[in-house]
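Participant: starting from these lines, generate the structure:
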Amino acid sequence: MPNAFILPPLPDLPILAALPELMSALAASSRVVLEAPPGAGKTTVVPLALLAAEWRNPEDKILVLEPRQLAVRGAAARLAQLLGEPVGRTIGYRVRLDSKVSADTRVEVITEGILTRMIQDDPALEGVAAVVFDEFHERSLNADLGLALALDAQAVLRDDLRILIMSATLEAQRLGQWLPAPVVSSAGFLFPIETHYLDPRRAASLPNKPADRLAELVPAQVRAALNTHAEGDILVFLPGVGDLQRSARKLEDTLPDHVDLHLLHGELPLETQDAALRPARAGRRKVILATSIAETSLTIEGVRVVIDGGFARVPRFVPRTGFTTLETVPVARAAADQRRGRAGRLAPGTCYRLWTEAEHHNLPAHRPPEIQTADLSSLALELALWGAAEPTSLRWLDVPPAAAFGQARELLLRLGALAELRVGSEELRVETDASTKSTLNSSLLTLNSAKPTPHGRQLAALGLPPRLGHLVVRGQELGHGAAAASLAALLAERDLLRWASPTDTRPAPPDLRLRLEALASGRPPLPGLALHHATLQRARDVARNLTGRLSRTASLPTHQFAHPPVGLLTALAYPDRLAQRETHDRLRLVTGQRVSLNTTDVDPQATFFAVAHLAGTASAPRATLAAPLGQDELELAFAEQITTTDEVRYDPTTQRVTGRRVRRLGALLLDEKVIGQPDAKLVARALLDYLQEAGASKLNWTPTARQLQQRLEFLRQQFPANDAAEPWPAFDDETLTHELADWLGPHLTGLKTLDQVQRLDLYEPLLARLPGGWNQRQELDRLAPAALEVPSGSHITLDYSDPAAPVLAVKLQELFGLTETPTVAGGRVPLLLHLLSPGGRPAQVTRDLRSFWEKGYFDVRKDLKGRYPKHPWPDKPMEHIPTKLTKKRLGQ
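Facilitator: So this is what the prediction gives:
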């Protein structure tokens, strides 16, 4: 059936020159990459051109994905305007909680997350001719997921499905080689843009903190730009909503009467966003303070000046802690170019960059894709629903990081959204709602995979992050569906509360119950607070939508909990952030990590809390939203995770081992009782734990035991593992402390006090560590003897405290007649001789005894003979009889 769609007259945009090549590529290939810089007109022209493609069935749709709701509505309005129709006819759109489509709609502009739901419900995308990924260079998590699913469906079920990836700054050749796909390039068009950087001397005087830096720079630069440029509107890029509001407060009373001030971010009501986008009325100018929402997809008519603050707010997920925090980071060069381009869309323009030119060269080239920095719990659930056991079973431009994906899967298992597969001898199959999915991915199952549960399917259907979906579903089962929906809506949006004073930038009180109260009443819950009314309305819309979709069934009666149990509901969403008070300003999480919270701002009497939001850093997090919960609520909701164990520890203060029976939920202590007679093994373990913390120095190191340790260390250094029949293991204090349980543990059974431990002789336990048993003990005595018999007949203990130079300290008279220096280690190491005077003090230190007798001895004799006349000082020491006696006792 021929395609009857006739293209309307299209605006004269650079993309028109690339259309023939693009349409030819799409006719020959099911995957195409279109590289088109800002201002080329790709969003405006390409969807309409695809409607006229011969390969499109007249009834089939074109799906156009945009990264933001504002861009979705703007693109749909522009496309419908070109057709001379209202939105909802040939051109429609879908975003969360809002859509304008009809039976006549053939181009649907949608947010990227909508595609995931569509393809999960219909893997073959029946009735869809093409999927267009617009602004793909932003690399959102939903865009990467949608592309992976679309490529999988195309490869198996829909080889006729066209996938077009449109991007302004992405490395198109890399993408084309990866797909693989032909790359079509379009010229762009920008009017000349004059670019100004911050003076280095001015930059040196600014605060380091981005918020303070921007609060000082932006209002002054806006006023200067208004004075310098007689016409055109000004678009200002700032990282976050708070920055927009701070700048707005400084500007609103100082702008000329003919200048209107607008804010533009994704949380504003549609009419407020539209007002910021509309051209200024005749005789008036606009200043638009915007977040990165205005970087791409939108042409804001009238803008001739861009002021770029140079920062962006990005989420950072830390798998080690499971926390996601928002960070303000320097903008990437690619994003800075996008922002700069806004000044030259419709006329020559000017861009003021609030950083130095030298700083610009140090900016990162691109933002990292969201898939590398985000919480992947939603992605992990979607992949499980798709039947992909591991991310690597699909195609990714950047594979999800293993650590973050593993953390996400663990969370989903904990929430009951996934169930681990038990692998037996029978063949396993992935059960799905659509039989085609089993065909798609039956070969992708691995031994470590998990499959979605019915509960997981419920969570995905709600379109919320898994945590919040779990809160809604379980809250309904507890009989508090409306409260759960309201709380989930609040947690999905920015904070509802703020301080009424424009100069008060403190965060609002962290008590979540205040937010629920404000949501219900529409009034500030405390004096001095005010509401973000746009957030209030949006949260009410989301809550109303969720409540309408919940089932009416409940497994527990409402009266079992306080009404509403805000802490318990919060804990359902964040089971890894259950917390117990340690001090008035510090909590211990169920994971063991500490977070700061002024508990008097929430409930000064509560012991347990549920934390929803965290700020700060991974090493020093602070709770910004929390609610108290009772121990009865906690124990009922998490009964299966509570453990009862006997804990025995050594108390160095009382010098006794004490025992207690404790009930815990992770690191949270629920209850404890003293144990009168702890198990002997637990007592031994407690003593070991103390000794490992205090160190091996707390043990009974007799001189004999210490010398044995030093002899063994000496042999380890002299005979490395490759130079000995049996290896000589390490016997240093650090190793002995680390392996205390292995060599000392068996000797602690039955001991109850540290005093008893400190009476243990360490000699035999140390020898027992030798792997060669009795034979190696004999080698020890041969190679590193504890004592050496000297010519006088005395047995002198050797000192191995310096393993590089073992010492024989002996009176020199006892070595008369000995000409060669004694050795150890089988002759490898000569002993360091400390030749002592009759008074026991070193008279000479040498490793060459013969040389001493021939030269040094006579100097020593000269110094000592008069002091010790009763001792022999012969003229020929190498021929004299060795002795430890005086001349009188020798009969001289």
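Participant: CA atoms for contacts and neighbours, from now on please.
Facilitator: Will do.
Participant: nearest residue to the residue nearest to the spatial centre of the chain other than its sequence neighbours?
Facilitator: The chain has V318 as the residue nearest its centroid, 0.8 Å off, counting by CA atoms, centre = their mean. Counting by CA to CA, 6 or more residues apart in numbering, T324 is the residue found nearest to V318 once chain neighbours are left out, at 6.4 Å.
Participant: repeat for S297
Facilitator: The spatially closest residue to S297, leaving aside those adjacent along the chain, is A71, at 5.6 Å (CA to CA, 6+ apart).
Participant: ok so the one you found is a helix residue?
Facilitator: Yes - under DSSP: H, G, I helix; E, B strand; the rest coil, A71 falls within a helix.
Participant: can I assume A153 sits in a helix?
Facilitator: Yes - checked against three-state DSSP, A153 lies within a helix.
Participant: run this one through as well so I can compare:
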Amino acid sequence: MHRFDLTAIGAGLPVAGAMQELTDAAAAGAMVVLAPPGTGKTTVLPPLIANIVAGRTLVTQPRRVAVRSAARRVADLDGSDLGGPVGFTVRGQRQASAETRLEMLTPGVLLRRLLADPLLDGVDAVVLDEVHERSLDQDLLLGMLAQVREVREDLLVVAMSATLDAGAVAELLGAQVVEIPSPLHALTIEHAPAPAGRLDERGVRRDFLDHLARITADARSRQDTDALVFLPGAHEVDELVRRLRPLAPEVEVLPLHGRLPAAAQDRATAGRRPGEAPRIVVSTALAESSLTVPGVRLVVDAGLSREVRRDRGRDMAGLVTVSASRESIVQRAGRAARQGPGTAIRAFSETDEARMPARALPQIAVADLTDAALTMAAWGTPGGDGLPLWDAPPPASVAQALRTLRHLELTGEDDRPTPLGLRVARMPVGVREARALLEGVRELGDARAAAEVVAAVSDDHRAQGADLESLLRDLRSGRSPGADRWRRESDRLTRLAELPGARPTGAGPGTVLALARPERIARRVAEGSRSYLLASGTRAALPEGSGLAGQEWLAVWEVQRAQGRSADGTGAVIRLAAPLGEEEAQLLAGPLLTATRTVELDASGRVLAREVRVLGAITLSSTPVAPRPEDIGPAILQQLRTQGLSLLTWSDAALALRARLALLHGALGAPWPAVDDEALLAALPQWLGPDLTAQRARPRLAAIDVASALRRLLPWPEASRLDTLAPERLPLPGGRSARIAYTTDAEQRPVVAVKLQDLLGADISPRIVDGRIPVLFHLLSPARRPLAITEDLASFWAGPYQQVRKEMRGRYPKHAWPEDPLAG
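Facilitator: Down below sits the predicted model:
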């Protein structure tokens, strides 16, 4: 069994000095390792763990380029060939063998292995690196591995990070925390903000990229070192590379982002050999923490990040450019001081820095959870129920994801995976793309055609006028940027989806898109318009001049929020779509295609019924039909929900009963029902339904006894105490009684308005609802004009009464105004 030479691998790295402490902590079965950037945790800890355990050790890195870089570095230090003792697996590429003891892989690859083999047979340790990045896959892995450890106590799980809430992760895994300090190299921080700022409504400003190019070229020439520049996305990286090359002709300027071929990524992350020109590597956030670019002593940071944001109201999710977190800019600056003293230039002001968020939101809080929801369902924890997660996902996002999976027929009504769902969950591609790929092969009869569409939409290819068919022609001809990358992905997806015996049907790319996103099947809102209504209810417009203009139906893949003329007043622009026929749209809509019967009352009170066929929010047809007796009740309910309860005739008895029930609900809560408008409208079938079934084709709402209907809401057996808790009348001296006036306003007390003479001789302060609520007396003159208000009659007799008596006995001499009111 191969053993790694830890002395050679860890030479000069701070983590090597903590090997004994790490070995001791590993005996507990789980540990969380905190070590600053540059300490060698990614290099030293995985082979140390591999030496401790007997079986294979799996190590996740958040990105493919980091996986390959880490595997290559450990293999080089070990003196072995990549694919031997050290191997790696990323989507579409694998270098590993039977002798591999240490395998680097992405979190997504490990998730699919767990679904296929929940106990990870033959694996004795799993190391999760850079867990602070809080990717959705990493968060799911933490929860799933915590459950695996409950049945596999021999499985060693390690979480590593430079910055981390170690306590939360340690509690999740039942782990011991090991913190490895590191002597810091000197790091100089400079600020060089651009005068006009960094962003405008379109994203990163072009003049900011010019500014960034100038300060990078100038700083690198002054310091004569390799430099690393951080930008938010691949487009900005390529634009800055184009600007830098003429400003620094003596330097090799290299891009580094996820859209590059593996060879170009590896070239940017490999160390500069003796005699080679100095380098400027321009990178997205993938170089922030998960890999080291050797030789860098200068970092230039735009201070921007590309983060997922979800617009639930419009059912859109996408990447937006925002200020990076303070945690991120610290990580980025640390790249300059990993191997010696360095300088970090921040292309923003200290004021901008102070306004940055402390840390980025975890993906689970902001992302579309459709893929995660299928993973959790396939794991046996639908909706995450029972899965220990670092942060619980937002309930609304989970509910939306579960609805989407049901619409895609990947889960059943119990939210458990269907056979198709299980196959999709284990495929190395997104859920929507995998579903479109598999079902697209069946519809098109051509695995290559389906794979080409999925490869085009799952990468960052830009379509002129949002026209997918035009983009595919450019990719096939090689005219479009990234055509080689698209062709390789198409080959991989074709192998995944090949269906023996399938015959081409002639269906187009729109079929594949509709299978992936049936809720984005769209219909033009009017003849000549470029605006479309999506089945989800969102409206969006084609770009001006799009080749898709005039198409009645579209299958839409990508929609972005937008304002102004480009959005045609819809608030969104279609970025990628393909034509679709109406018949095909209905065949592919699945559960979104429904036929319903609608009923309503017209202005004259007649019941009108219609048969309506809809595709989500798109109305296909609406045909008048003869009403049935059973339509009457629903029509009235609909009118009441639309126009309100004032359509009913509220008698004094009904108003009084409603007020009494409101008092009891406010004072006692359940089971006494809420009777505000919202609650009564929600419960209409329960309390009003029996009266509606008796109505005829021309219903007479005025004939409904609302008081009797309300009594259907009374709880049993508590209803027998209604008159005791909230009586209609209050007994008075001499055998008389007075009506108690109740109100639905919770702030107003029940009132008894009574002539003062009716209470002479009474020393009472009545309270109702089991003594919780006092009754307020409105004391009246013989002419029934107000004299006083009190809830404490004894206090009134003892004080204010004498002034009232003095004023009133001359005005009403025929009525009793005794000096001692309690004597009667």
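Participant: how many residues are close by the residue nearest to V318 of structure 1?
Facilitator: Neighbourhood size, T324 of structure 1 [other CA atoms under 10 Å]: 19.
Participant: do R94 of structure 2 as well
Facilitator: So R94 of structure 2, with other CA under 10 Å, has 15 neighbours.
Participant: which position in structure 1 aligns with it?
Facilitator: Taking TM-score structural alignment, R94 of structure 2 has S99 as its aligned residue in structure 1.
Participant: same question, E307 of structure 2
Facilitator: Counting by TM-score structural alignment, E307 of structure 2 lines up with V314 in structure 1.
Participant: which parts of stretch 109-126 of structure 2 are buried?
Facilitator: 109-112, 114-115, 119-120, 123-126 (16 or more other CA atoms under 10 Å).
Participant: for the residue nearest to S297 of structure 1, give its distance to H265 of structure 1.
Facilitator: Per CA to CA, to the nearest Å, A71 of structure 1 is found 11 Å from H265 of structure 1.
Participant: between those two, who's got more neighbours?
Facilitator: A71 (22 against 19).
Participant: now do the contacts for the counterpart of the more buried one in structure 2.
Facilitator: When structure 2 is aligned by TM-score structural alignment, A71 of structure 1 is paired with A66. Taking CA atoms under 8 Å, 6 or more residues apart in numbering, we find A66 of structure 2 in contact with 286, 290-291.
Participant: A186 of structure 2 too?
Facilitator: Contacts of A186 of structure 2 (CA under 8 Å, 6+ apart): 337, 340-342.
Participant: ok, 10 Å please
Facilitator: Contact analysis of A186 of structure 2 by CA atoms under 10 Å, 6 or more residues apart in numbering lists 336-338, 340-343.
Participant: please apply the same query to T90 of structure 1.
Facilitator: 51, 61, 76, 79-80, 83, 101-108.
Participant: just the buried members of those residues?
Facilitator: Of the contacts of T90 of structure 1, these count as buried by 16+ other CA under 10 Å: 51, 61, 76, 79-80, 83, 101, 105-108.
Participant: where strands are concerned, which of these count?
Facilitator: 61, 107-108 (DSSP state E).
Participant: save those residues as TSV, and put in distance to G240 of structure 1 too.
Facilitator: Shown next, in TSV, are these (distance: CA to CA, whole Å):
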residue	distance to G240 of structure 1
K61	36
V107	32
E108	30
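Participant: out of the residues you listed, flag the one nearest to S697 of structure 1.
Facilitator: Lowest distance from S697 of structure 1 to these (CA to CA) belongs to E108, with 74.4 Å.
Participant: counterpart of the closest one over in structure 2?
Facilitator: E108 of structure 1 maps onto E103 in structure 2, by TM-score structural alignment.
Participant: right, and its match touches G83 too?
Facilitator: Yes - counting by CA atoms under 10 Å, G83 is a contact partner of E103 of structure 2 at 8.8 Å.
Participant: spit out the residues that contact those two alike.
Facilitator: 71, 89, 94-97.
Participant: looking at those, spot the one nearest A516 of structure 2.
Facilitator: Distance ranking of these against A516 of structure 2, using CA to CA, places T89 first at 26.7 Å.
Participant: can you give me the neighbour number for the closest one?
Facilitator: Counted with other CA under 10 Å, the neighbours of T89 of structure 2 add up to 21.
Participant: picking that back up, what residue in structure 2 is paired with the residue nearest to V318 of structure 1?
Facilitator: Checking TM-score structural alignment: T324 of structure 1 goes with A317.
Participant: give me the element its match is part of.
Facilitator: Using DSSP states H and E, A317 of structure 2 sits in strand 316-323.
Participant: same check on L140 of structure 2?
Facilitator: Assigned by DSSP H and E, L140 of structure 2 belongs to helix 136-151.
Participant: run a quick neighbour tally on the closest residue to V308 of structure 2 other than its chain neighbours.
Facilitator: Distance criterion CA to CA, 6+ apart; nearest residue to V308 of structure 2, sequence neighbours excluded, is L319 at 4.5 Å. Under the neighbour criterion other CA under 10 Å, L319 of structure 2 is assigned a count of 14.
Participant: L319 of structure 2 reaches Q363, doesn't it?
Facilitator: No - using CA under 10 Å, L319 of structure 2 and Q363 do not qualify as a contacting pair, with a distance of 11.6 Å.
Participant: any common contacting residues for the two?
Facilitator: Common contact partners of L319 of structure 2 and Q363 (CA under 10 Å, 6+ apart): 307-309.
Participant: filter these down to the buried ones, PyMOL style.
Facilitator: Filtering the shared contacts of L319 and Q363 of structure 2 down to the buried ones (16+ other CA under 10 Å) takes a single PyMOL command:
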select buried, resi 307+308+309
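Participant: kindly indicate which of the shared contacts of L319 and Q363 of structure 2 lies nearest V229 of structure 2.
Facilitator: Closest to V229 of structure 2, out of all of the shared contacts of L319 and Q363 of structure 2 and judged by CA to CA, is E307, at 18.4 Å.
Participant: show me what the helix ranked longest in structure 1 is packed up against.
Facilitator: In structure 1, with assignment by DSSP state H, the single longest helix is helix 210-228. Helix 210-228 of structure 1 sits against helix 200-204, strand 233-237, helix 241-251, strand 285-290, strand 303-308, strand 311-318, strand 323-330, strand 349-353, with contacts defined as 3 or more CA pairs under 10 Å, 6 or more residues apart in numbering; DSSP states H and E.
Participant: tell me who's in contact with G303 of structure 2.
Facilitator: Contacts of G303 of structure 2 by CA under 10 Å, 6+ apart are 198, 230-232, 322-326, 328-329, 332, 346-349, 352-353, 356.
Participant: and those, which are buried?
Facilitator: Buried subset of the contacts of G303 of structure 2 (neighbour count, 16+ other CA under 10 Å): 198, 230-232, 322-326, 328-329, 332, 346-349, 353, 356.
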